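A.B. asks: my questions are about this predicted structure, shown below with the sequence.
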Amino acid sequence: MKTLEASIGRRGFLAGSLVFGNLLRAALPSAPNPSANFPTDPRRRLSVSTYPFRSLIKTRQRNSENANAKLTLAEFAASIPDRFQVSGIEPWSLHFESTGLQYVQALGESFKKAGVHVVDIPVDASVQPCSPDSARRQASLETWRAWVDVAVAIGSPSIRVHLPETGADDCIAGGLKQLVDYAIQKSIVVNLENDDPKSEEAFRVVKVIEQVNSPFLRALPDFCNSRIVGDEAYNYRALTAMFAHAYNISHVKDEEADDGKVLKVDVARVFAIAKKAGYRGYFSMEWEGQGDPYDGTKRLIQQSLDNLS
């Protein structure tokens, strides 16, 4: 899931978020550790990611992939309980029509009315926290912080951000430390995913997390992304390392397409890794297979229930 948020121009994004951020900066009581109250019922631990439905859900910038999209994020969310029999949603940042307070609050109310709750927000934003330009560094930090404010307003326990493609690890860790310091004030966890095979290789993600050394910077283990980097044995080693640092969110997949190849993963084995690590958080269905995303998501839900029950 490595699509930059071109649809959110920096100036428009920050202007739309300014009032929103100021209203939310009356800090919530900070906590030394995250304190989410996770459900134990298997079905309640499951969530539907909106990312696999990107050809069906509108974004602010149309492209060839979503040219025929007709659903709003709120409309898709309303279909989740009946269609998938789960109550969790993981809304992709590009599916938000706005980051303004009025829209986000209205969206949150529509989620409540539909009976769904947010488990994480995957944020795809173009940031340069290690730019030589101080203005760009500050704008990057403000972009990240604005999504923390969105998470607070909509009731998400976390956001997921990308490791920047450029910059030394020490610089990147420093930028993330500034973000995490802000997120701690709002009791929001920041997650890093084993996503982009070049910049977000699992063991690099773990290295950065350990360097920042905060309980509010955690790992988001994706079941299959590391298969793009290595074989099945490598994938399981990577997931073992990631789940050791996971807190509230993991992406369930049974396959991944890469350069015309279909890469498979043993879902039961990954659930066993999560269990051994003592992971108690949510599992979000992020289907990436061939065919219909509704059918693929339903299949992942059933596999998850089989392994959690």
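C.D. replies: Structure's in. What do you need? Numbers count the residues shown, from 1 in each chain.

A.B. asks: all contacts plus neighbour counts: C-alpha atoms, from now on.
C.D. replies: Will do.

A.B. asks: what's the neighbour count on the closest residue to Phe20 other than its chain neighbours?
C.D. replies: Leaving aside its sequence neighbours, Phe20 sits nearest to Leu101 (CA to CA, 6 or more residues apart in numbering; 5.1 Å). By other CA atoms under 10 Å, 21 other residues sit near Leu101.

A.B. asks: can you tell me how far Leu101 sits from Arg83?
C.D. replies: Distance, Leu101 to Arg83, using CA to CA, to the nearest Å: 29 Å.

A.B. asks: longest helix in this protein, please.
C.D. replies: Criterion DSSP state H: the longest helix present in the chain is helix 134-154.

A.B. asks: following element in sequence after that one, please.
C.D. replies: With elements assigned by DSSP states H and E, the helix or strand that comes after helix 134-154 is strand 158-161.

A.B. asks: in the longest helix of the chain, what's buried?
C.D. replies: 136-154 (16 or more other CA atoms under 10 Å).

A.B. asks: all helices in the stretch 201-309 of the chain, in order from the N-terminus.
C.D. replies: For the stretch 201-309 of the chain, the helices defined by DSSP state H, counting those that start in this stretch cover 202-212, 232-243, 267-276, 293-308.

A.B. asks: for Lys298, which non-adjacent residue is spatially closest?
C.D. replies: Computed as CA to CA, 6+ apart, the closest residue to Lys298 that is not its neighbour in sequence is Phe84, at 6.5 Å.

A.B. asks: another structure for you, compare them:
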Amino acid sequence: MIQGPRGVSPAKTPAIAALPRRRFLQTVAASAAAVALPRQAWATSAVTPFKISLAEWSLHTAIRAGDLDNLDFPRVAREEFDIEAVEYVSVFFKDKARDATYLTDLDTRCRDHGVQSLLIMVDGEGDLGDPSDDARGKAVENHLRWLEAAKRLGCHSIRVNAKSQGSYAEQLALAADGLGRLGQLAQTFGLNVLVENHGGLSSNGAWLAGVMRRVGMANVGTLPDFGNFRLNGWDEPKEVWYDRYQGVTELMPFAKAVSAKSHEFNDQGLEVRTDYERMMKIVLNAGYRGYVGIEWEGEKPGEYEGVRLTKRLLERIRDELA
């Protein structure tokens, strides 16, 4: 459960004290039920296993080509795909994190199209597991503006990376330190800090789960990605992969968001690299009932059709599991 602002005691809230006994008990019961669920699960229906969101990276080619602007992302999510929730990428509005006018405009566009902002995927702000204490502190400081932006947009989290250097144990300790510092800062905003398996040791499910246990904070969790389990560098010719099903299984106990990465589909509408039905059973068996974010990263077909194919597959599985 995300902690609220320090010094605020729910037991001393005057509005609760003034309620009639019957309504008071109903309020307590409702509050207890909400506390028992992750924030992102509150909006999901009791009869719907999960809802579908759209990660902005799915349209990165169009954005980088200038064919789509970050401000139009919520409209496109709704009008092109009928998707009600979005996940931003910081690099697409990296100079606007503290631009109140810009963020208000973006939030207004979300509201106009009935779209919910879920999280911001933050990259390029320094290594939270840097061996240098000063550099780790600077990386935490660099993420502050994205916490501010996420709060303004009504997100529940920012997604960060756990990049580090050194041995297995050294990197675990360093990443846990940086994430713990950032998690404490995020608590003051009522936000989560989520780590994605994103290359290197972060793509080792056991290692990242160990980082989560080392941090031990309710608002520091994971964002399991179905596809990012390559352990070595992306420019290295020999690929070394961690088992994606094992990795997602290991990360789901700490998950507050999920990324349904897709690359290629066959004639039956199935994703070629990932058994989506198997993966979604892992996700749901872990008790997760939040949004599952489409993240198309393939080359053929184009981005818009790739998103549609991924959504269609997730809807088919959702209907079968409902």
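C.D. replies: Nice, thanks for sending it over. Fair warning: this is a prediction, and the values are worked out from it, not measured in the lab.

A.B. asks: just the TM-score for the two chains, thanks.
C.D. replies: With the length set by TM-score structural alignment, normalised by the length of the first structure, the two chains reach a TM-score of 0.78; 268 aligned residues with a CA RMSD of 2.8 Å.

A.B. asks: before we move on, back to that, mean deviation, the longest helix of the first structure versus the second structure?
C.D. replies: In this overlay with the second structure, the average offset of helix 134-154 of the first structure from its partner residues is 1.9 Å by mean CA distance after the TM-score superposition for the first structure.

A.B. asks: the second structure: which residue goes with the residue nearest to Lys298 of the first structure?
C.D. replies: Taking TM-score structural alignment, Phe84 of the first structure has Phe81 as its aligned residue in the second structure.

A.B. asks: residue in the second structure paired with Phe216 of the first structure?
C.D. replies: With TM-score structural alignment as the criterion, Phe216 of the first structure pairs with Asn219.

A.B. asks: near its match, how many other residues are there?
C.D. replies: Asn219 of the second structure, neighbours per other CA under 10 Å, totals 25.

A.B. asks: any idea how far Val272 of the second structure is from it?
C.D. replies: For Asn219 of the second structure relative to Val272 of the second structure (CA to CA), the value is 34 Å.

A.B. asks: from what I can see Thr188 of the second structure touches Leu144, true?
C.D. replies: No - with contacts counted by CA atoms under 8 Å, Thr188 of the second structure stays clear of Leu144, the gap being 10.9 Å.

A.B. asks: what do the two both touch?
C.D. replies: By CA atoms under 8 Å, 6 or more residues apart in numbering, Thr188 of the second structure and Leu144 have no common neighbours.

A.B. asks: who's in contact with stretch 177-190 of the first structure?
C.D. replies: Here stretch 177-190 of the first structure has contacts from 27-31, 34, 141, 144-145, 148-149, 151-152, 156-161, 212, 214, 216-218, using CA under 8 Å, 6+ apart.

A.B. asks: swap in stretch 80-96 of the first structure?
C.D. replies: The contact list for stretch 80-96 of the first structure (CA under 8 Å, 6+ apart) reads 5, 7, 43-51, 54, 57-60, 72-73, 77, 114-124, 284, 298, 301.

A.B. asks: buried subset of those residues?
C.D. replies: Buried by 16+ other CA under 10 Å: 5, 7, 43, 45-51, 54, 57-59, 72-73, 77, 114-124, 284, 298, 301, out of the contacts of stretch 80-96 of the first structure.

A.B. asks: restricted to strands, list those residues.
C.D. replies: Residues of these located in strands (DSSP state E): 46-49, 117-118, 121-122, 284.

A.B. asks: which two in these are spaced the farthest apart?
C.D. replies: Farthest apart among those by CA to CA are Leu46 and Pro122. That separation is 16.0 Å.

A.B. asks: I figured Leu107 of the first structure hits Ala74, correct?
C.D. replies: Yes - Leu107 of the first structure is within contact range of Ala74, at 6.4 Å (criterion: CA under 8 Å).

A.B. asks: give me the neighbour count for the closest residue in space to Ala257 of the first structure that isn't next to it in sequence.
C.D. replies: In space, and not counting its chain neighbours, Ala257 of the first structure is closest to Leu263: 6.0 Å by CA to CA, 6+ apart. If you count neighbours by other CA under 10 Å, Leu263 of the first structure ends up with 18.

A.B. asks: follow-up on the earlier one: now the match of Phe84 of the first structure: how far from Arg308 of the second structure?
C.D. replies: Applying CA to CA, the value for Phe81 of the second structure to Arg308 of the second structure is 7 Å.

A.B. asks: one more: Glu239 of the second structure?
C.D. replies: From Glu239 of the second structure to Arg308 of the second structure the distance is 29 Å (CA to CA).

A.B. asks: make sure Glu165 of the first structure is indeed in a strand.
C.D. replies: No - per DSSP: H, G, I helix; E, B strand; the rest coil, Glu165 of the first structure lies outside any strand segment and is coil.

A.B. asks: okay, now it: neighbour count?
C.D. replies: 14.

A.B. asks: and it, how far from Lys70 of the first structure?
C.D. replies: 33 Å.

A.B. asks: repeat that for Ile57 of the first structure.
C.D. replies: Distance check for Ile57 of the first structure against Lys70 of the first structure: by CA to CA, it reads 6 Å.

A.B. asks: and if you look at Tyr182 of the first structure?
C.D. replies: Distance from Tyr182 of the first structure to Lys70 of the first structure, counting by CA to CA: 36 Å.

A.B. asks: now the residue nearest to Gly154 of the second structure when sequence neighbours are not counted: how far from Trp296 of the second structure?
C.D. replies: Spatial nearest neighbour of Gly154 of the second structure, excluding adjacent residues (CA to CA, 6+ apart): Ser117 at 6.2 Å. Computed as CA to CA, the Ser117 of the second structure to Trp296 of the second structure distance reads 19 Å.

A.B. asks: go on, Ala149 of the second structure?
C.D. replies: Counting by CA to CA - Ala149 of the second structure and Trp296 of the second structure are separated by 25 Å.

A.B. asks: now for the spatially most central residue of the first structure: which residues touch it?
C.D. replies: Central residue check for the first structure by CA atoms, centre = their mean: the C-alpha nearest the mean position is that of Pro122, 2.8 Å away. By CA under 8 Å, 6+ apart, the contact list for Pro122 of the first structure reads 90-93, 159-161.
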